[in-house]
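Visitor: Got a sequence here, can you model it:
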Amino acid sequence: MKKITYLPLAILCLESSALAASFNMDFLSGESAKADLSRFEQNTLMADGKYELDIYVNNDWRGRIPVQLVDNNHNVLISSNDIENLGIEVDNEIANKEQYLPLKSFLHDGSYQLDVASFKLNINIPQAYLIQHMNGYISPDYWDQGISGAFVSYNSNYFHSQNKQNGSRNNNDSAYIFLNSGINLFGWQFRDQSIYNYNNQNAGQWHNNNRYVQKGIPSINSELRAGDSYTNSESFDSIFFRGISLKTDLRMYPDAYQGFSPTVHGVAQSNAVIDIYQDNILIFQTSVPPGPFTIKDLLPTGSGGDLNVEVKEANGSINRFIVPFSAVPNMLKEGMSKYEFTAGEARIDNSKNRPNFIQASYQYGINNLLTGYNGAIVSKDYYSVLLGGGFNLPVGALSIDITHAESRFSEIKNKKGQSYKVAYSRYFNQSGTNFSLAAYRYSTKDYLTLSDSIALHNWVQEGNYAGHYSHQKNTFNINMNQNLGQNLGSIFVSGTVRDYWGESNNSQEFQLGYNNNWQKINYSITASRISHSDNSQESTKPEQRYYLNLSFPFSLFEQQAYMTTNVGFNDGQYNNSNIGISSTVGDHHQLNYNLNFAHQHAGNTTLNSSLSYKTQIATLNSSYSHSDQYQQLGLGASGSLVAFSGGILTSNQLGETFAIIDAPGVKNAAINGDKTMTTNNNGIALVPYLSAYRKNAVMLDSSNLEEDSAELIGNIKDVVPYAGAITYIDFKTDKRHNYIFRAYRDNGKPLPFGTEVTDKNNQILGYVGQGSTIFIKADKLPEQLFISINKETQTKCTISHPELIMDDPHNICLEEQH
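Guide: Presented below is the predicted three-dimensional model:
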């Protein structure tokens, strides 16, 4: 049932400046003009003291900080350290980090408003007095480390299959459960990923994939992790290890540092407007004073493309210049650095050799042209060093690096070699051609990665080494996209070529495709050529494959559905085809179904179907497959449990970073407009996904609250969580009940409009509205209510044992002189 909050039909008119508020008495006449409205002329809306408020500067949330209210709220005091974090310039002579400064002393002719109901302080400052921060920047002082708690996310599935073979039927049962669990305690985060496998041939077994503890360290924009993990693959091949790592967490940086984008330098002759275009699209605009200027906060773009910069001077003249912009993966923004340090024990599956090692890497954006990077790995019988650079050139982005490695053996000759890598990326604005990456790596015969070295040690120790060892020699990758123009679609080309030392193995995979759409129909045509060869002569014949794919939406049972179909050919012969439909059902799309028919060239036809239903506590799924040779039934469930000091909550999904909402007494409030995610009877709910180190606005929708639900006091909260945090977001609520009735003075006249209604302890419970209607909020209806009807004579009247009646005069307010 929709909750109705009763308010007086006329709202008091306030004239405000900063915190000052006064009531315009000219709007009232008769008895109402004599009413005691002194509350609206006083600013004791909040008792003087220290409060934690959400601070907005020019409508931009900057954090939740402590402030002091003094002098009946006429002055707001903020510490100078917090003022600096808010991005407001302060005179060094008055800034003292040991004291609170009056907000009025650094307003710079601006203004502020205190929103008591939402515990917000809105500050408006002229732009010239703001310290400019990049998009996405929030001071680490306001990052939320979260609360202590525990969670477990599960994904469980059971399958029963029946295979027909030689006239008999073989039944098989299998099941698995994947668990992702964690404990957060005092800012430390423990994580565990385990899996349970069962089938009717083997007893069930638990296997731990990895287990570690981690903590974000904002002072150095890094993450510390101890336990099981993988090394970074940007400099060296990734390897699984158990140990400790400390590395840069780019998520802690502003948006502009999430990838490479050039810094724009220039000189303005006057007050100028800077426009920056990419592919004829305006992507940035700002104004600058006369003199040199630097623009650092351009956001990285996926395709790159040179920047066209226009400097529009005050006299109307325009100066234009071009800044090259292409990037390869190792490139960083000018002045940006990135590092990783790892120490631990290498763990490779089925390997008895587990050497300890240390790995370190460092990257630094020297300028727009050059990013330098290097790294090293040191182990007992192995070491390697890497040196490279990424270049942002007018002809495209280019990276070149060389790695030298030595492996020591006691039984065979030591191995020493090098690996050379070149990568290129370029977007051509004129033609719309994008070489997203073209990379080539050559490794000499005796060059070994750490993984190769460990594997070869195993071979030697087990007596399997026969003078040669298979490892990578040449690798070439290319990815290219070409936009053909409006309504003409695009084509893409990709390819990979590999060969190896020690064997004649090599592989080649090339793909050419075309994508387009016509009205609502999306279609693509793809051709691929795949060849693999090894020491045998039977696998050298190339295979050519062709695919045609179509998909389009249509209406089914008054719901939008999608149909997809494709057909494949191998070496010019029909190979397979399938057709399927998928859709969602329900007011909140909670039911999803898929139905697919597949046909193979041998004549086999398979029916595949699946059904999933999403509830607030779990997602349930089922599947069924049937063909002439087999049939399979599957059942599954996935979801999450979260335990904290306030109890246990459930959810159908859970991300790395999530929040617990606590709005006491607010039942059935939708979160961020998602009606499948609502508060429970206690006003608590899970928000399964938050963006780490970014401002997240969480809103409660009170339009569908139940009648007995508490009232929200402010329905939006902003929070900036650490990665992996369990963030606690508390909303202030009023759990008192609304009472509405009419009362009259003992002479039959109505009570003055706008007058406060108090209890015997002089606590304000409500007001007199139009038509002598009384609106109050209280835990229960008091036995006596008091109303000041004439402030000049200090006349009050008392209502004894009020009754909730709106009809003829029943509740009488008896006057008494004070």
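
Visitor: Every contact and neighbour count from this point should use C-alpha atoms.
Guide: Fine.

Visitor: What separation do you get for the residue positioned nearest the centre of the chain and residue 658?
Guide: Geometric centre of the chain, nearest residue: residue 691, 2.6 Å, by CA atoms, centre = their mean. With the distance defined as CA to CA, to the nearest Å, residue 691 ends up 9 Å from residue 658.

Visitor: what residues are up against the spatially closest residue to residue 549 that is not a sequence neighbour?
Guide: Distances taken as CA to CA, 6 or more residues apart in numbering place residue 566 nearest to residue 549, at 4.3 Å, with adjacent residues excluded. Residues near residue 566 by CA atoms under 8 Å, 6 or more residues apart in numbering: 547-550, 577-579.

Visitor: To compare against the first, here's the next sequence to fold:
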Amino acid sequence: MWNTSKVRNTFRPSFLGGLMTLAGTAFGAGDIEFNTDVLDLSDRTNIDLSRFARSGFILPGTYSMVVQLNGQAVPEQSVAFYAPDDDPKGSQACLSASLVEQLGLKAAAVAKFTWWKDGECLNPQSLPGMEVSGDLATSTLSISLPHAYLEYSAINWDPPARWDEGVAGLLVDYNLTAQSNYQRNNGTRNNLSGNGTVGANAGAWRVRADWQGRVERANEGAYGNQKLEWSRFYAYRAIPALKARLVVGEDYLYSDLFDSFRFTGASLNSDQSQLPPNLRGYAPEVVGVAKTNAKVIISQKGRVLYETLVAAGPFRIQDLHDAVTGSLDVRVEEQDGSVHSFKVDTAGVPYLTRPGQVRYKLAAGRPSNLHYGAEGNVFGTGEFSWGVSNGWSLFGGGMTDNNYRALSVGAGRDLLAFGAVSVDVTQSHAQLWGDTLTGKSYRLQYSKNFEEYDSQVTFAGYRFSEKNFLSMSEYLDARHYGLNGERAGGRGMLNEHGEYVESWKPIGGSKALYTVTVNKQFRDLGATVYASYNKQTYWSRPDTQRWNLSLSRYFNVGSVKNMSLSLNLYRSQEYQHQDNGMALTVSLPLGRTGTLALDANRGGGNNTFSSRYSDRIDERNSYQLSASNRSASAYLSHMGDQADIDLSASTQEGDYRTLSVSARGGGTLTAQGAALHRTGSTGGTRLMVDTGGVPDVPVRGYGSPTRSNAFGKAVISDISSYQRTAASVDLERLPSNVEATQSVTQLTLTEGAIGYRSLDVIAGAKAMAVLRLGDGTAPPFGATVKNVRQQDTGIVNDDGNVYLSGIQAGELMIVSWGGRERCILTLPAVLPADGLTDALQLGCRPVAAEQSSPEPAALPGKHLDTENSAT
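Guide: Sure, this is the predicted structure:
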């Protein structure tokens, strides 16, 4: 009986070590002559080392390789090796036109190209300093190029030539929250709310339909407020040549000069996400404090942008899309039934552009309202920013319809170490309800990016508007409601939930807007400061304002390390409603991963003291338990393969109890397969990874890995658009019967794409085997064994011994040497239930015999060479 564990541990190292001994002094020479006397073999005449006979030599053929350009990976692809005309025994990588296009070369370098093999392959000598080398051991093709030949590049960013539009497919993403509230006097009230996206991809086009809804049911069974609506239908695509994004359908105006409003039409905007990361803007943040486990809803003009459950305590939402502009409505629904709302005016960095470049945004269509359809006349708008020099940018734009015109001009200056500043002025002219209103609005913006402090951003903005100045959205409101805000029929105005409120507020009248955001980290002190302030004043109604201040610091007390102290203060005032709050938290680590926090909160005129304990069960599950003088609650978060699920339960004095559950996930369907998966941003970019039909393979993109489903498919969602992304097999969590021969893949996807990549995974048992040909001899030392998917499953050692992986009952494997496929193995039809402990005795039938049999065993789609078949 074979001691398979001993052979398994010693076979491959000894084989590779022998090859290193043989060739150790031969590197750098043309042909290598092996001294086979140093090998401990019983038959030194039956050896096939042809594949190792020349230093760096790769047999002519086509190989799947990862291309490395100056150490940075280019997406994996097939690379052909041919024998050059001047060296019939050699081989050289063929850099095809499609591969060269992905290198991101400047036009001046492309003009110098020369080609060989009838124009199929680039001649590396045509670019001085260019070097190309292949390595089969790592399946890598290394290309070295002087940076002078390359376009602008950055870490994790690829030029447009390497962008992948993905595959055609369908997607359905959702974000659902269900709540059940019980109160002794009012009974039970249940509600279900959510939002999501349905979409389809075809080539470069992405078609999307966004939905949102809410259903409430009282204890007597009657349904209360019910609403399900499609918030917008639209299609978009990237236009890489213009660094722009084209959108048709229902959309929101994203402008750096004018306010945002909803319209139906088309827009063509320069897309910052298509630029290298250090040239992009940043997304808005929403900061607040939840008194209990709460639901946070962020909307704009009635459209829900973000909805999530948060645990009791301070929250900070940072994953909003960076295209969001204008004023955001934030609604915090506490589990005790209370609701507080506030507005956040998003900040924007000064409108600066790289020297010599022009950024632009164009749109045309008809304004529309989510709740009552089209409004206003057909409009057109355009804006630009021109980088005049290294320091200065000029920008401007205009907007018009039959009765409204606005014109804006401005300039920006890069102050280098002191940040950046811009100033602009906008004049509007509106005719409505028999009046002509003309006014100006002035704006000043400043920002400073502190890269030495983890790229924190400080922003300050100020806008002053004359009394008769109207933005486009204010003009549209005035057309609909009248200058005094009274809609025909006396129904008042719509709130953020699409409900009419009895309020007659004058339209427009904005006077001054102050916006300040500071986010800075002090590493030496272990402290972080975040502050934001928004104030809007009006000519004829009360001011609104909102400010937040968050201070946190880590410190040690004696033997207790990594304690933290945080203070969160906020104040919100809108018309006659004012909300002040404060949360003071002291936390200390408890156990390996747990944290105990003591909170002192003041909000809504009430003081509460509570304690919270949070911990991580494992990489996928975490929880929080909290108790106060008035309530107790629990919060559980689970990151699953098919959805993210949050559970929340609380009870408060007065017999008030709440149970909530939220689920975020999606489904993706392509011609290559389908999978359910978790997702954070609905309708976003994703990557489908194919593990070749092997289930339960852990695939990691970001965060916790997700496992392939029963069909061998896994989807990694929330992929960053236009940024290089890597997906890999988590080797530490692989099942014992699975082996990954290719564990990493990289690609750069355009916005909304469904990427597709396959990873080479072998599933099956592992065991020693002894191979014999028809005449009783053994295949030569160094022969290779592959399965029906052309995956390497073993290398033959002395006397036909081989350690095989990926053994499946009744499957075929093929043995190759001398550059040809020689014979075929048939594995046992039934494998032992207790595993393979003895060496398998396998006969290897000649390929020619297999092809002449009544049922050919030729591999699907693979031509088997019949010349020089084994004897």
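
Visitor: Quick check: TM-score for this pair?
Guide: After superposition, the two chains reach a TM-score (TM-score structural alignment, normalised by the length of the first structure) of 0.74; 718 aligned residues with a CA RMSD of 5.0 Å.

Visitor: related to what we said a few turns ago, now the residue nearest to the centre of the first structure, nearest residue through space, not along the chain?
Guide: Closest residue to residue 691 of the first structure apart from its sequence neighbours, by CA to CA, 6+ apart: residue 657 at 7.0 Å.

Visitor: how many neighbours does the equivalent of the one you found over in the second structure have?
Guide: Alignment note (TM-score structural alignment): residue 657 of the first structure maps to residue 685 of the second structure. By other CA atoms under 10 Å, the residues close to residue 685 of the second structure number 22.

Visitor: Show me what counts as buried in stretch 352-371 of the first structure.
Guide: Buried residues in stretch 352-371 of the first structure, counting neighbours by 16 or more other CA atoms under 10 Å, are found at 353, 355-371.

Visitor: quick revisit: what does the residue nearest to residue 549 of the first structure align to in the second structure?
Guide: Aligned partner of residue 566 of the first structure by TM-score structural alignment: residue 600.

Visitor: same thing with residue 162 of the first structure?
Guide: Matched by TM-score structural alignment, residue 162 of the first structure corresponds to residue 182 in the second structure.

Visitor: same check, this time on residue 151 of the first structure
Guide: Under the alignment (TM-score structural alignment), residue 151 of the first structure maps onto residue 171 of the second structure.

Visitor: Could you report the distance from that match to residue 752 of the second structure?
Guide: Distance from residue 171 of the second structure to residue 752 of the second structure, by CA to CA: 10 Å.

Visitor: Please identify which of those two sits among more neighbours.
Guide: Ranked by neighbour count (other CA under 10 Å), residue 171 of the second structure and residue 752 place residue 752 first, with 28 against 23.

Visitor: Find the nearest non-adjacent residue to the more buried one, please.
Guide: Residue 752 of the second structure sits nearest to residue 685 (CA to CA, 6+ apart), 4.1 Å away.

Visitor: pretty sure the one you found contacts residue 725?
Guide: No: using CA atoms under 8 Å, residue 685 of the second structure is not in contact with residue 725, being 11.1 Å away.

Visitor: residues shared between the contacts of those two?
Guide: Contact criterion CA under 8 Å, 6+ apart; residues shared by residue 685 of the second structure and residue 725: residue 719.

Visitor: For burial, what's the neighbour tally of residue 417 of the first structure?
Guide: Other residues within reach of residue 417 of the first structure, judged by other CA under 10 Å, total 17.

Visitor: Which residue, neighbours along the chain excluded, lies closest to it?
Guide: That would be residue 447: by CA to CA, 6+ apart, it lies 3.8 Å from residue 417 of the first structure.

Visitor: so who does that neighbour touch?
Guide: So residue 447 of the first structure contacts 404-406, 415-419 (CA under 8 Å, 6+ apart).

Visitor: returning to what we had before: so who does the match of residue 657 of the first structure touch?
Guide: Counting by CA under 8 Å, 6+ apart, the residues that residue 685 of the second structure touches are 717-721, 749-755.

Visitor: Quickly note the distance from it to residue 70 of the second structure.
Guide: Counting by CA to CA - residue 685 of the second structure and residue 70 of the second structure are separated by 27 Å.

Visitor: again with residue 420 of the second structure
Guide: Counting by CA to CA, the gap from residue 420 of the second structure to residue 70 of the second structure is 34 Å.

Visitor: more crowded one of these two?
Guide: residue 420 (22 against 13).

Visitor: Please pull up the equivalent of that one in the first structure.
Guide: Match for residue 420 of the second structure (TM-score structural alignment): residue 397.

Visitor: pretty sure that match belongs to a strand, no?
Guide: Yes: assessed with DSSP: H, G, I helix; E, B strand; the rest coil, residue 397 of the first structure lies in a strand.

Visitor: Verify the contact between it and residue 328 for me.
Guide: Yes: the pair residue 397 of the first structure / residue 328 is scored as a contact, 6.0 Å apart, by CA under 8 Å.

Visitor: Which neighbours do those two have in common?
Guide: Common neighbours of residue 397 of the first structure and residue 328 (CA under 8 Å, 6+ apart) are 390, 424-425.

Visitor: For stretch 278-290 of the first structure, give the aligned segment of the second structure as residue numbers.
Guide: The counterpart of stretch 278-290 of the first structure in the second structure, using TM-score structural alignment, is absent.

Visitor: contact partners of stretch 474-494 of the first structure?
Guide: Stretch 474-494 of the first structure is contacted by residues 431-443, 495-500, 510-517 when judged by CA under 8 Å, 6+ apart.

Visitor: which element is the nearest residue to residue 169 of the first structure once chain neighbours are set aside on?
Guide: Spatial nearest neighbour of residue 169 of the first structure, excluding adjacent residues (CA to CA, 6+ apart): residue 163 at 5.5 Å. Assigned by DSSP states H and E, residue 163 of the first structure belongs to strand 149-165.

Visitor: Now that strand: buried residues?
Guide: 149-163.

Visitor: check contacts around whatever residue of the first structure lines up with residue 231 of the second structure.
Guide: Counting by TM-score structural alignment, residue 231 of the second structure corresponds to residue 209 in the first structure. For residue 209 of the first structure, the contact set (CA under 8 Å, 6+ apart) comprises 192-195.

Visitor: hmm, 6 Å instead?
Guide: The contact partners of residue 209 of the first structure, taken as CA atoms under 6 Å, 6 or more residues apart in numbering, are 193-194.
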